[in-house]
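K.L.:
Got a predicted structure plus its sequence, pasted below:
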Amino acid sequence: MSSNPPTANEIAVPFEMNAEPANRRPSRLPADWNISSRPRTGISRLIPRSMRMPSVKYQRGDKVMGRWPGSSLYYEVKVQGFDITSQLYTVIYKDGTELELKEPDIKNFSGFQTRSRSRSRSRSPGRRRSRSRSPGRTTRRSSSRTAAVAAAAVTESLLSSNKDTKLEDRLGALQQTMAAENNSNNKHEENDMANKVNEKAEAEMEAESERNQGRYNLRRRKDDGGAKAAAIVAEQQEKEVIKEAAPPAATLATPLDFGGKIGAYLWLLFLPSWVLFLVFQVNLEDPSLLNFPPPLPPLEAFWDVKALGFVILWILFQALLYVLPVGKLSEGMPLRSGERLKYRTNGFFAIMVSAVAVAVAVHQGVDLTYIHSHFLQLAVASFMISVLLSVYLYARSRYAAPEQLAQGGNSGNVVYDFFKGHELNPRIKDFDLKFFCEMRPGLIGWCLINFALALAEMKLHHLDAPSYSMILVNVFQLLYVVDGLWNEEAILTTMDLMHDGFGFMLAFGDLVWVPFTYTLQAYYLVSHPNSLSLPVVGAIVTLKLLGFYIFRKSNSEKNAFRRDPSDPQLSHLKTIPTATGKSLLVSGWWGVVRHPNYLGDLMMALAWSLPCGFSHLLPWYYMIYFIILLVHRDSRDMRDCRRKYGSAWDEYCRTVRYRIIPRVY
């Protein structure tokens, strides 16, 4: 859970020590056509690759040796299946980790064992000494050819294991030494030099293999000082292999969320309808569910040009504050390409300036109760803007590079990708559209609407000050938003920013769902006041503060660990290492439940609803919705993390038994 309102989908645990792997750019030629250097005759030249039946070398259930990405190490794996489109094999390692490998990275047991024995004989110290140091030993093969073959073998082995430029430089120096020595007339000296170079090259290979073994070893490291050292080494080597280990974005098979392709159609219809239902229902004199369905107003009541202009002006004002060179320029998490985007994190500055602007407007006589009387029209205008923005986002994503697409919104189905978000980080130059909408117009607009509803309550009931219930709702939700904007940098590590594409789901959630459903408690209190005694006020405040402490403390631990797991200040935290070289945090609040930030969020949601009393179910909508949302998020976490981390995730679940509420769930 991030510090922003729960419209976004994020995975709270596990916390990854390394960045997401990079992405290789595919060929510029269309992937659907088979372009070969060998001339073809007849109609076969015009048959697209997708229509030909590819040969599948390994079948489901075969046990083979699979190369661990980014290293030269092979482990026993079991073939789970073959994707014809991506030409990748899905394999599972002994610890349960699933990965997708290309055919060259998979070898049969027989061929692998033969090469292993051959390699072990060549590395035998005794044999190397006998061949290189025997003065009477001769060979029929010329030393230059022997050296060339050795150099070629060493070059191929070293470059395939790692693209490290320092190794290439050292290898080049060895080859130059060999070429210079080959000019000697003494064949014994040539042969001796070639074998010496072979030994040096093999030593380089062994050292490189040991480094990779330490980093990609599937065995768990002990929880001692060596684990910390390994974490530091892994972080330092992250940039060296991040591009080597990354599969293309299009080849990653990501399960479809929210009911898949059919669910996308239903959500596109349900979400706007549900917002309208809430607005109609809360306007009733008796908003009981027994009065369902609420009467529909005339069509002209849905539209107001002034309301559209107000929404556009508000968004432009927030965009202006966003682009001002004020505040910290933060660096996001590494993308699949290895790039780190820059973000202007000045949200707290934006809400402070907005508060001053609203105060000046009220002082100048601007009647903000217009927001209460035109709530429906403002919601419809925001919905129209979110739809237009979503259409623009999908249209521009059709021209985005493959590595810029979101894995979850790259299904190939237009409606699903439009709903989920096709492009990961759409930007207009340095203006990040997703980051802006996530934290600015809707979130700060939520506070503006709450303030306007407090003024409407005073005006309607002729009060000199808002009621205790209205004050609690306003202050609690304002604290939530201000805290999120103060810690705005934390959102850069959430699932919304790192994995989810920007499409209708997030655009509608940011611009419509947050400002026009999260304000439901304040809207309800305008027409249905609820008096509170001072002891009840104190109890609700205590609940809110406790929930806020758990929420903020757990999020701080999570974000600090994600950004720098080797930080000495985090040395006391306990972790469970995984086969992928990343770790799961099982200390602090994350050792109590798997989602302590969700627990804090639920406690704060309860504090928001209690001031509205128990006369109607409607003001408890947020609490009910939030429970459903968090249970859904938890199920996504369990599915994705078990597939990604295998047996390490099972151990994590045994260590931290409860998901959200200790001893309950």
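P.N.:
Noted; the coordinates are in hand. Numbering: from 1, shown residues only.
K.L.:
okay, CA-based contacts and neighbour counts for the rest of this
P.N.:
Noted.
K.L.:
residue ranges for the helices of the stretch 301-450 of the chain, please.
P.N.:
For the stretch 301-450 of the chain, the helices defined by DSSP state H, counting those that start in this stretch cover 305-323, 347-363, 370-373, 375-397, 414-420, 433-439, 441-461.
K.L.:
okay, pairing it with this:
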Amino acid sequence: MPVRRFADGEVVMGRWPGSVLYYEVQVASYNDLTHLYTVKYKDGTELELKESDLRSVSSFKHRKSNSSSSSPSRRSGSRSRSRSPGRSAKGKRRSSSQSRESKEEKKKTVRETNLTFLKLSENNTSRYNGEPDSTERNDTSYKPLQVVEGLPLLNGRRLKYRINGFYAFVLTVAAVGTSLYFEIELHYLYDHFLQFAVSAATFSVLLSIYLYARSLKAPKEELSPGGNSGNFVYDFFIGRELNPRIGNFDLKYFCELRPGLIGWVIINLAMLLAEMKVQDRNMPSLSMILVNSFQLLYVVDALWNEDAILTTMDITHDGFGFMLAFGDLVWVPFIYSLQAFYLVSHPSEISWPTASAIIILNIFGYYIFRGANSQKNAFRRNPKDPKLAHLKCIPTAAGKSLLITGWWGLVRHPNYLGDLIMALAWSLPCGFNHILPYFYVLYFTCLLIHRENRDGHQCKKKYGLAWERYCQRVPYRIFPYIY
């Protein structure tokens, strides 16, 4: 068992993650399992650091002392004292000249240090809300077949990801269109909906077993922070390995969007065709068209902005186990499509005025959702953009900032608010005769509230007093004046 180097309560110098800057910290505890130190910064921020990121205070002071003893001013001063009185004036002038040169060198060093710190601060000024995993993402816009780097892992490595989800969706649409052209009955999915769901669930269990088995051989630095508890049931559920890969193929990243979201759209389309067949209609109902259109917009938006998922807790914090495997492969495509499934056998006729009101509600939710996400992305790419000059923020210990105006000054998670408004708009076309179409919005509300609590806990630990000040300025979490 490795011997820890620093004791609890010891004051040391800790490197801020993702930078070369060291700050004075106090060791709070040590995890024998992960071999990470929990340290506390002067502003109350708590982080987990590797031993290689910690240095003794004396090592910094020692270098500073050596630098001072060999400075030009000290050397020139020593020579001036040893000179004869007749040469003292010349020696003093030379000493004064060298002293001025020394001061200029010091000023230059300070300027260079400040410039370096400024650049690091600008690169790190990406903190925009209560989502701790979004603080250090790549400042990149969407490009065709783009390859981007993820956030730094515990060992400092940054994995590469190919951003091509939208093109996978386009390819799938082409394949589905071809099958419809050759009159392949897509509503077969509706007739065997339960069988497909059970098959997907079985596959997710088998995938989870494989993931757990391979994680037993994975290096400790590749395990997730919370999935290495030693409890088999918990670790199997939450996932032990953070980024399981077969070669360059990232299993978790692939499953996060592609099979679930694209499968969701295909199932919705199958329900639309099934409604026309079951109800003997020449065209789908207005309710079915609204549900398909709203959810298609949501999926296309997610795939077009695929790189945003690299900063979510699913990618950066949670391991890939049964929770994510079942959620990605079963829960998303088969539960999120319940509104369309319900409308096949429970027709709901709505008037155009009612449909217009629902459309306006969905547009309003999407406006909040996309506006909030676009604002945070713009702030992340260039905090000094003149278009963002009206935004105010609270600085944190590492130069990152917490927005307290704009969308992120309204509530801590305006994107969650927009998400929930859209979810309600998806359910309303189904009427009020059954709770099944509203299961998604009820479940999603519980999910986002739970996730918000997790985010808040992580941010409190990571940003300390700055997070407390942020919460005072932005007291509402998701719903203005309610929660």
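P.N.:
Noted; the coordinates are in hand. All of these numbers come straight from a predicted model, not from anything done at the bench.
K.L.:
Give the aligned equivalent of residue 418 of the first structure in the second structure.
P.N.:
When the second structure is aligned by TM-score structural alignment, residue 418 of the first structure is paired with residue 236.
K.L.:
Looking at the helices of the stretch 301-450 of the first structure, which is nearest to residue 613 of the first structure?
P.N.:
helix 441-461 (16.7 Å; C-alpha to C-alpha).
K.L.:
Which residue ranges of the stretch 251-400 of the second structure form strands?
P.N.:
Here the stretch 251-400 of the second structure has its strands, by DSSP state E, counting those that start in this stretch, at 393-395.
K.L.:
wait, residue 355 of the second structure sits on residue 429?
P.N.:
Yes. At 7.5 Å, residue 355 of the second structure counts as touching residue 429 under the criterion of C-alpha atoms under 8 Å.
K.L.:
Need the overlap of contacts for those two.
P.N.:
The contact sets of residue 355 of the second structure and residue 429 overlap at 287, 290 (C-alpha atoms under 8 Å, 6 or more residues apart in numbering).
K.L.:
returning to that earlier point: tally of neighbours for the match of residue 418 of the first structure?
P.N.:
Number of residues near residue 236 of the second structure (other C-alpha atoms under 10 Å) recorded here: 22.
K.L.:
if we can go back for a sec, more neighbours: which of residue 355 and residue 429 of the second structure?
P.N.:
Between residue 355 of the second structure and residue 429, counting by other C-alpha under 10 Å, residue 429 is the more crowded of the two (26 against 18).
K.L.:
The more buried one -> the first structure?
P.N.:
Matched by TM-score structural alignment, residue 429 of the second structure corresponds to residue 611 in the first structure.
K.L.:
residues in contact with its match?
P.N.:
Taking C-alpha under 8 Å, 6+ apart as the test, what residue 611 of the first structure contacts is 469-470, 472-473, 530, 532, 540.
K.L.:
Map residue 505 of the first structure across to the second structure for me.
P.N.:
Using TM-score structural alignment, the partner of residue 505 of the first structure in the second structure is residue 323.
K.L.:
residue contacts, its match?
P.N.:
237-239.
K.L.:
tell me which of the residues you listed are still there in the first structure?
P.N.:
Among the contacts of residue 323 of the second structure, the contacts conserved in the first structure (both residues aligned by TM-score structural alignment, their matches' C-alpha atoms under 8 Å) are 237-239.
K.L.:
will you turn those into a markdown table that also has neighbour count and distance to residue 327 of the second structure?
P.N.:
Listed next are these as a markdown table, based on neighbours: other C-alpha atoms under 10 Å; distance: C-alpha to C-alpha, whole Å:
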| residue | neighbour count | distance to residue 327 of the second structure |
| --- | --- | --- |
| 237 | 19 | 11 |
| 238 | 21 | 11 |
| 239 | 28 | 13 |
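K.L.:
which one among those gets closest to residue 248 of the second structure?
P.N.:
Taking those together and measuring to residue 248 of the second structure by C-alpha to C-alpha, the closest member is residue 239, at 19.6 Å.
K.L.:
show me the contacts for the closest one.
P.N.:
When contacts are counted by C-alpha under 8 Å, 6+ apart, residue 239 of the second structure is found next to 211-212, 224, 227, 318-323.
K.L.:
Next, count neighbours for residue 188 of the first structure.
P.N.:
For residue 188 of the first structure, the neighbour count with other C-alpha under 10 Å is 19.
K.L.:
Against which helices or strands is the helix or strand encompassing it packed?
P.N.:
Using DSSP states H and E, residue 188 of the first structure sits within helix 187-216. Here helix 187-216 of the first structure touches helix 125-133, helix 143-161, helix 165-181, helix 225-236, going by 3 or more C-alpha pairs under 8 Å, 6 or more residues apart in numbering; DSSP states H and E.
K.L.:
now these as a markdown table including mean neighbour count?
P.N.:
Listed next are those as a markdown table, based on neighbours: other C-alpha atoms under 10 Å:
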| stretch | mean neighbour count |
| --- | --- |
| helix 125-133 | 14 |
| helix 143-161 | 17 |
| helix 165-181 | 15 |
| helix 225-236 | 16 |
